[in-house]
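Novice: take a look and give me a structure for this.
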Amino acid sequence: MAVNLNTEIQMLKGVGPGKAPALQELGVHNGADLLEYFPRDWEFLPETAQISELTPNANVCVCGVIESTDYHKFKRKPIFEIYLIDTSAALRIIWFNGGYLANQLHPGMRLAAYGKVAKYKHQLQMTNPRFKILREDIPEHDPKQLGGAVYPASASISSGMLKYIVRKNIDELSDCVSEYFSESFREEKNLLSRKEAFRQIHSPQDEKHLSAAKRTLKYEELFLMQLGLAVRRYRMRSFAPSIAMKFSPQLDRRIRQRFPFFLTEDQDKAIEEIVHDMGEPKQMNRLLQGDVGSGKTVVAVYAALMAIANKTQVAIMAPTEILSRQHYHSISRFLEGSKVRTELVTGKMSVSEKNRLTEQISEGEVDIVIGTTALIQGGIDFQNLGLAVIDEQHKFGVEQRAKLRKDKAPHCLVMTATPIPRTMTMTVFGDLDVSVIKTLPPGRGRVTTKLVSPENRNKAMEYIRGLVKAGRQAFFVYPRIESGESDRNLKSAEEEFELLETCVYPEFSVALLHGQMPQEQKKNVMEQFRRGEINILVSTVVIEVGVDVPNATVMVIENANNFGLAQLHQLRGRIGRGASDSFCFLFSESDNETAIKRLEVMQKSTDGFYIAEKDLEIRGPGELFSTRQHGLPDLKLANIVEDFEMLRMAKKDAEQTLKEDPFLDTQENQNVKKAIIKNSAPAWG
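Specialist: The predicted structure follows:
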């Protein structure tokens, strides 16, 4: 039976109904899935040789049957010894300190051993070679085919069996793939054909052929991602007309009078870019990224007032109620005494209150509406939405952003206080123009970060006592609310709150704040802390964003090694918001070298962009963002950090392709068009 990419997995050679469930557990349901089930590693073994033909210092692979085993554990250097025989001779193989092999290798087993042959007491032997047990359940296991691909396996199916199944089907399946690029384009970019790339990725002749296959398939992944983003961006600009906002020097003066300070150069540049975008009859889609405390809210207020001056409404959406309330209070302060009406929408509002407010919004009586996802959960319809501001954009998926816009096309400004590495601005945020605020407003105090070892803990606590006595306020942040069985080493906010309140700092007012508390209680605690009635606030990461208390100049982060660098930087951003110097203490009892190295990055720098790049290097892109959340295809081979130069090339090529063929209508682009419709559906939504 001829197979193709849509052939069900159980119908492929070597599978059948017995092995199909194990493959389906790995996400392999048809021929296309098997073709794209890429190896996790590749082994290239020396040439297979007969034992009788071995010579000293040769690097070879030998295959045979284990004739005997022996463990000499009482020697000065314990050794595990076997004799391997093939049809020509026997070979002594030893492993120093190899007692662990006594339960793995037994007489009668078929074994491949690869390493260097040496002469010892007139006898050839191998010392500490790598080896592979040759399984009997793969009948066509050819010693010449040892090495090569190593697949991600499971308890139900081994890497060897996966390799066997792929080898059985690779030629027929790779013949079914469509080419994405013309021959001339492939020659220019030094790419293999897709058919050859799939063959070589699964069954490479050598490392050179493997490298060419990986390069081709990585480029393909990145090109499709960038083309999907470019299409989404093009469609937003071309088919989502927005109100062209009028602007004048008089309007600029009126807006700036609302701010009791001069704006920084970076803020002015961001405003200039936003004013230009909002003046166009096509939708603005701009990302405003700036370090914690850099003044993004001021820029957002400027954009909002420009929209209101053009007789349109503004929606501001934040991921948490604490952050939305923070925006409501700070924006209300800027607009005090003005005719601008600002309202806060929360999930806790009564039905009658929400109905009344919804009606006023639909009648155009409210200018700025601030809220959480309650803004997109039905019922709220703006009379004339001109600007949508989405804060902490990385916490919202592309579908949630689209819901806020609904059938209208307001200008869209998305903000984040998490500095984004350039690799991610080209992927997750690749459909947005980017404005960056790097400089902090003048008059901010310095923030000093200290990594505190267990032996210096008491000393740090006494130092904090002195700071609080002097009138400063402090945050104590913990990784979880309550203690649990899963990891007793993690400290909890509830337990430590009691300890701090009764034993450590009984002379101070200590309060607890976490996400599971009733909303009214959280609001009251934050207000008391803001007014200075609480000296020490014990919290979870609920204070990561949206808490602005200039007098809070001390932060302790317990079990700091359990947080990512970007999150630690976000937390640290809650202090240093006033003129006084601030102190962040990272408490960690981990002796893990990688964990210590990460925390030392925090101690070394307060530059969020530097920290974000380091976080991406250490943790990898997979942990930092979900491509599916943002409507992008998953990357199976490419890595946006390691393959950054290729990413840049793919972005440039994708943009050029769309410039030459905006609708991808030419015959040459039909296959890539089908691929991005399949993989990046939101781009065509």
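
Novice: CA atoms for contacts and neighbours, from now on please.
Specialist: Will do.

Novice: can you tell me which residues contact residue 578?
Specialist: 443, 444, 445, 550, 551 (CA atoms under 8 Å, 6 or more residues apart in numbering).

Novice: surely the first one and residue 579 touch.
Specialist: So the one you mean is residue 443. Yes - at 5.5 Å, residue 443 counts as touching residue 579 under the criterion of CA atoms under 8 Å.

Novice: just to revisit the earlier point, would you list the buried entries among the contacts of residue 578?
Specialist: By neighbour count, with 16 or more other CA atoms under 10 Å, the contacts of residue 578 hold 444, 550, 551 as buried.

Novice: just put those residues in a markdown table and tack on secondary structure and distance to residue 241.
Specialist: What follows is the buried ones among the contacts of residue 578, written out as a markdown table (DSSP: H, G, I helix; E, B strand; the rest coil; distance: CA to CA, whole Å):
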| residue | secondary structure | distance to residue 241 |
| --- | --- | --- |
| 444 | coil | 41 |
| 550 | coil | 42 |
| 551 | coil | 45 |
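
Novice: out of the residues you listed, flag the one nearest to residue 491.
Specialist: When the buried ones among the contacts of residue 578 are compared for distance to residue 491, the smallest value, 26.0 Å, is given by residue 551; criterion: CA to CA.

Novice: all helices for the stretch 451-600 of the chain, in order.
Specialist: If DSSP state H, counting those that start in this stretch is used as the criterion, the helices of the stretch 451-600 of the chain fall at 457-469, 493-499, 519-530, 565-572, 593-604.

Novice: which residues are contacting the shortest one?
Specialist: Contacts to helix 493-499, defined as CA under 8 Å, 6+ apart, come from residues 477-483, 510-512, 538-540.

Novice: farthest-apart pair in those residues, please.
Specialist: Within these, two members stand farthest from each other by CA to CA: 483 and 510, at 19.4 Å.

Novice: buried residues, stretch 255-274. List them.
Specialist: 255, 258, 263, 264, 266, 267, 269, 270, 271, 274.

Novice: for it, how far is the first residue from the last?
Specialist: The first and final residues of stretch 255-274 sit 14 Å from each other (CA to CA, to the nearest Å).

Novice: which outside residues touch that stretch?
Specialist: The set of residues external to stretch 255-274 that reach it, using CA under 8 Å, 6+ apart, is 284, 286, 288, 295-296, 298-299, 302-303, 305-306, 334-335, 435-441.

Novice: before we go on, could you also do this sequence so I can check it against the first one:
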Amino acid sequence: MKLSDSVQYVKGVGPKMKEKLGRLGIHTVEDLISFYPRRYQDWTKITKMEDLRPDEEAVIYGEVADIRKIMPRRGMTILNVLLTDGTSAVTLVYFNQPWKEEQFRRGMHVLAYGKIEYNYGKLQLSNPEIEFVSPEELLTFQKLVPIYPLTEGIRIQQMRNMISFALDHVEDLVENLPEETLASQHLMGRLDAAKAIHNPVSWEQQKEARRRTAFEELFFMQAGILLLRKKRRSHVMGIKCAPSGQLVRSVLHQFPFTLTEGQKQAFTDIENDMEGLVPMQRLIQGDVGSGKTAVAALALAKVVENGYQGALMAPTEVLAGQHYRTFQEFYKGLPIHVAYLSGQTKTKERNEILKGLKEGDIDVLIGTHALIEEDVVFAHLGLVITDEQHRFGVKQRKALETKGGYPHILVMTATPIPRTMALSIYGDLDVSSIRGMPPGRHPVKTYAIGSPLLQRVFNFMGREMTAGHQVYVVCPLVEQSEKQDLASAVSVYEELKTRIFPMFHVGLVHGRMKNDDKEQVMRDFHDGKLNLLVATSVIEVGVNVPNATIMFVYGADRFGLSQLHQLRGRVGRGSAQSYCILYSDNRNEVTQLRMKLMCEIQDGFLLSEKDLLLRGSGEFFGYHQHGMPDLKAADIVKDLPLLEDARREAGKAVDRGMDFKEELSHRFGGAFFKKLYKE
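Specialist: Have a look, this model is predicted:
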């Protein structure tokens, strides 16, 4: 039996069971073997009967004192087996299993596991799992029983039997890690680990089996990424720029601020990349307001100084237009011709821009998805920058990058995560992190409130708007109930507009509006025509409205910490003190902890780490990473040290010339494999 065989080849799997296993994502023998336990019952921790509490699971050990079978009515039997350990007694109860009586004798010793119940004035276990273990054997008895996340119609023992059969009969579960790695990391063999993770004899063995299995997943993830990077570096000759000269220095001189240490280091990384022979592929991650745009402006000035053009693509017109205005200020009076292109650009102006691009008269083009249209042709594209890169699909980013030969690539994100994880999540990109905030930025005061304080907050909003400031009000949007959420947001908008703030201009933006209408509302808020903006979805990342001083979030418990921090970053951009108010009546312990963390922590990197620990990496990222294999045993958050070890070992293997073609093809699938071996 092979790993790729259908699960129907496993004993006990008929058509109906095959269908049930399919609901768990189990289709092949390999799927079955890699369906790992969610937890384990520890049969080595025995609770004295006098210490038992109802509704708790427990392991007990005692001597059989009495055996009684009763038949309360025709067709029904109840077997009661009384166990005692000298401190108290517990009755094992079996319904309609008369044959069980033959297994027990007075005086024998039994180990039993189950949920403690208190019925008819006595403690009992209904249909418990049992082991017959003598007092002598108990001294060395060790057993951890695997528990799986099952679906209806599959019993736990059936799953254990099917997995056990598969492990005993599979032929090609052979070693796939290099011998050097196994030795240096002190790892179990692959087959031994698979057997031990499903049936460990001790916690130590379980821990080692999981470590081996998780390491294997992370090792091949890293090997794929490193091989992709190796291919890029060895097969492609990029644009080698000269050291930064007068133009870059002039831009630096025109900044109305001094670069932070984080910005300086990020630009040094970019300079080193652009002055090398290999095209830059770098991710700049920085907290909201950390100054990524200034670094991007320097990178674009550098490529222009070397005779090439640059492009910056942003996900929305509001954000792209904001970048355009910012760059015009940064480059004022300097020989850098900046143009702006979007879906709203008039035909005559668009044709002039396309002509200027093709002839090389335009140095920097800033815009939206309009940049990737077929008729947008650059004379000498040398640098492509994507802002908030997670908002674009892989094909969209690629479409812009291929408008040059092998241009330098810079992507930016305001959702910071631990650097080691970023190396995995963002594939073959090098990572720079901008820590710290520019001087003069006031921390945003953050408060978590419930219904009793709502009216006071509305009064406060009114005072802020009367003083000339603006307010965001965000309502959560969950895909499963989009209509309901939209209705909720509309009712919030109507209430604020007609009853609470009739004297102010209130706007509404939501996902079901046409893009043009949505952009217009956002533009009106940006231009100060609206005092208050209600939004169903997250306010466009990066939009800069310095006059906005309050971010009010309805249903704050329905956002992750990183999302809440992104929202908070929409305010605090001007000289006035700003506030973030998180509204929720959810008293759940985890919710309260998240609200407390938001009120206490301003650092986005630290918050994202807390968010990952609270929510897990899958929920945090919210979408399947392109080309990344699923992780079944490893957890990128909890296994960061293991990830670092795996990356280091994968690097050594790749340096030795190993390519793992078959393994990577199997794990990564067609798209990634083609990118690595075919292109």
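
Novice: drop the TM-score for these two in here.
Specialist: The TM-score (TM-score structural alignment, normalised by the length of structure 2) is 0.83; 631 aligned residues with a CA RMSD of 3.8 Å.

Novice: follow-up on the earlier one: okay, the contacts of helix 493-499 of structure 1 in CSV with neighbour count and distance to residue 4 of structure 1 next?
Specialist: CSV is the format used below for the contacts of helix 493-499 of structure 1 (neighbours: other CA atoms under 10 Å; distance: CA to CA, whole Å):
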residue, neighbour count, distance to residue 4 of structure 1
477, 27, 55
478, 26, 54
479, 19, 50
480, 16, 50
481, 20, 53
482, 13, 54
483, 16, 53
510, 21, 67
511, 21, 64
512, 21, 61
538, 25, 60
539, 26, 56
540, 23, 52
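
Novice: list just the nearest of those to residue 167 of structure 1.
Specialist: Minimum distance to residue 167 of structure 1 across the contacts of helix 493-499 of structure 1 is 47.5 Å, recorded for residue 479 (CA to CA).

Novice: trace that closest one over to structure 2, please.
Specialist: Using TM-score structural alignment as the criterion, the counterpart of residue 479 of structure 1 in structure 2 is residue 476.

Novice: which one is its match nearest to, not counting chain neighbours?
Specialist: Among residues not flanking residue 476 of structure 2 along the chain, residue 536 sits closest, at 5.8 Å (CA to CA, 6 or more residues apart in numbering).

Novice: do the same with residue 319 of structure 1
Specialist: Counting by CA to CA, 6+ apart, the nearest residue to residue 319 of structure 1 once its immediate chain neighbours are dropped is residue 372, at 5.5 Å.

Novice: what's that neighbour aligned with over in structure 2?
Specialist: Looking across to structure 2 (by TM-score structural alignment), residue 372 of structure 1 lines up with residue 368.

Novice: what do you get for residue 207 of structure 1?
Specialist: Checking TM-score structural alignment: residue 207 of structure 1 goes with residue 203.

Novice: quick one: contacts for that match?
Specialist: Taking CA under 8 Å, 6+ apart as the criterion, residue 203 of structure 2 is in contact with residue 144.

Novice: now it: how far from residue 209 of structure 2?
Specialist: Distance, residue 203 of structure 2 to residue 209 of structure 2, using CA to CA: 10 Å.

Novice: and for residue 160 of structure 2?
Specialist: Residue 160 of structure 2 sits at a distance of 17 Å from residue 209 of structure 2 (criterion: CA to CA).

Novice: looking at these two, which is more packed in?
Specialist: For residue 160 of structure 2 versus residue 209, neighbours defined as other CA atoms under 10 Å are more numerous around residue 209 (27 against 17).

Novice: three-state assignment of the more buried one?
Specialist: helix (DSSP: H, G, I helix; E, B strand; the rest coil).

Novice: name the nearest residue to it, sequence neighbours excluded.
Specialist: Nearest residue to residue 209 of structure 2 in three dimensions, chain neighbours excluded: residue 193, at 4.4 Å (CA to CA, 6+ apart).

Novice: can you verify my assumption that the one you found contacts residue 216?
Specialist: No - counting by CA under 8 Å, no contact exists between residue 193 of structure 2 and residue 216, whose distance comes to 10.7 Å.

Novice: the two - which one has more neighbours?
Specialist: Here residue 193 of structure 2 and residue 216 are compared on neighbour count by other CA under 10 Å; more neighbours surround residue 193, at 22 against 19.

Novice: now which residue in structure 1 aligns to that one?
Specialist: Matched across to structure 1, residue 193 of structure 2 falls on residue 197, judged by TM-score structural alignment.

Novice: and that match, how close does it get to residue 206 of structure 1?
Specialist: As judged by CA to CA, residue 197 of structure 1 and residue 206 of structure 1 stand 13 Å apart.

Novice: checking residue 292 of structure 1 next. Helix, strand or coil?
Specialist: Secondary structure assignment for residue 292 of structure 1 (three-state DSSP): coil.

Novice: how far away is it from residue 545 of structure 1?
Specialist: With distances taken as CA to CA, residue 292 of structure 1 is found 9 Å from residue 545 of structure 1.

Novice: can you check residue 630 of structure 1 too?
Specialist: Computed with CA to CA, the distance linking residue 630 of structure 1 and residue 545 of structure 1 is 22 Å.

Novice: please apply the same query to residue 25 of structure 1.
Specialist: 39 Å.

Novice: what do we get in structure 1 for residue 154 of structure 2?
Specialist: In structure 1, the residue equivalent to residue 154 of structure 2 is residue 157, according to TM-score structural alignment.

Novice: do I have it right that that match meets residue 24?
Specialist: No - in this structure, residue 157 of structure 1 sits apart from residue 24 without contact. The criterion is CA under 8 Å, and the distance is 10.8 Å.
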